[in-house]
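In: how would this look folded up:
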Amino acid sequence: MTVIDHGADRPVHRQLADLLRADIAAGRLKPGGMLPSQARLMQMHDLGPVAVRQALAILRAEGLIRTVKGEGSTVMVYDRQPYRVAAGADVEIRMPSPEERKQLKDAAAGETEMPEGVPVAVVKPGPRKHRVLLRGDRWRLVFGDEPQS
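Out: All right, here's what the predicted structure looks like:
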């Protein structure tokens, strides 16, 4: 196990984010799999709660993990359906606002809001000539003549 260097110039929360990112990239943390709890990460790496929360926030912002309050953090699973983007459409990829996270919740999955760390695509105009808001964990954009596969 790689350890956090508390004397390094690099902040400890960034070191933890690097370690977790490497575990995801190497497949040691698998898509859909749970990350260790915040308490366990604190214990494993001799860190305080702020450093652990900051590290997880970095990974959420990168779209690598999702966090559900009361459940913990999991590695993102991207099994997305194709969404054909009309020629000339304007597409913006960004993190959603709190209101959009509530709007895009999956009630059938028991979500009260879309988890943190999931980006959205805003397509203007969509096939219906109005703005379409798509969850990044559910949809894959297909442009022009690309096959939808």
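In: CA atoms for contacts and neighbours, from now on please.
Out: OK.
In: ok, and the closest non-adjacent residue to residue 64?
Out: residue 76 (5.5 Å; C-alpha to C-alpha, 6 or more residues apart in numbering).
In: next up, for comparison:
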Amino acid sequence: MLLRSFGAMTIDPSADRPVYKQLADLIRARIEAGEYRPGQRLPAESDYVAEYGISRDSVRRAIAVLRGEGLIVTELRGSRVRDAGEAVTVPIAPGAQVTARMPTEPERRQLGIAEGVPILVVTEPDGETRKLPADRTIIEASKEQQEV
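Out: Next up, the predicted model:
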């Protein structure tokens, strides 16, 4: 059995968990540990293939998982850790409704959010709606709303 490791974490091709999910776990752990910082490019697919002895398809699937989670963005020149930006607090009026959903491609471009990041749709009592990136928005209910 061939095990490839990162610290205490390994990729075990004979494990029940698919190899691409194991690699996604390793990369996620590196992001969470600060080894890969916001804006930093990830190693190339070929680097992961060589380091862990896994297929290019497994690497691509792992990258797709992390992109779907909103942790990374993939551009023409490779993938990098997404910079979530500074969070903004948005007050909502009593009676406002907040829903979450995945954005359309034009909404994603307009709001400047990565693939895999949902949006919050705030519908005010007067019917006005706002679309906000869920990864950097803090919703603050007014005092009257909190007491209900």
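In: need the TM-score from the superposition.
Out: TM-score for the superposed chains, counting by TM-score structural alignment, normalised by the length of structure 2: 0.75, backed by 136 aligned residues with a C-alpha RMSD of 2.4 Å.
In: what's the neighbour count on the residue nearest to residue 64 of structure 1?
Out: Neighbour count for residue 76 of structure 1, taken as other C-alpha atoms under 10 Å: 21.
In: show me what contacts it?
Out: Neighbouring residues of residue 76 of structure 1 by C-alpha atoms under 8 Å, 6 or more residues apart in numbering: 31-32, 63-66, 137.
In: what sits against the residue positioned nearest the centre of structure 2?
Out: Nearest to the mean C-alpha position of structure 2, counting by C-alpha atoms, centre = their mean, stands residue 70 at 1.5 Å. Shown in contact with residue 70 of structure 2 (C-alpha under 8 Å, 6+ apart): 82, 114-117.
In: aligned to it, what sits in structure 1?
Out: With TM-score structural alignment as the criterion, the equivalent of residue 70 of structure 2 in structure 1 is residue 63.
In: for the contacts of residue 70 of structure 2, which ones persist in structure 1?
Out: Using both residues aligned by TM-score structural alignment, their matches' C-alpha atoms under 8 Å, structure 1 keeps these contacts from these: 116-117.
In: now, of the contacts of residue 76 of structure 1, which are buried?
Out: The neighbour count (16 or more other C-alpha atoms under 10 Å) marks 63-66, 137 as buried among these.
In: output these in JSON lines; the columns should cover secondary structure and distance to residue 128 of structure 1.
Out: Converted to JSON lines, these look like this (DSSP: H, G, I helix; E, B strand; the rest coil; distance: C-alpha to C-alpha, whole Å):
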{"residue": "63", "secondary structure": "coil", "distance to residue 128 of structure 1": "28"}
{"residue": "64", "secondary structure": "coil", "distance to residue 128 of structure 1": "31"}
{"residue": "65", "secondary structure": "strand", "distance to residue 128 of structure 1": "32"}
{"residue": "66", "secondary structure": "strand", "distance to residue 128 of structure 1": "30"}
{"residue": "137", "secondary structure": "coil", "distance to residue 128 of structure 1": "22"}
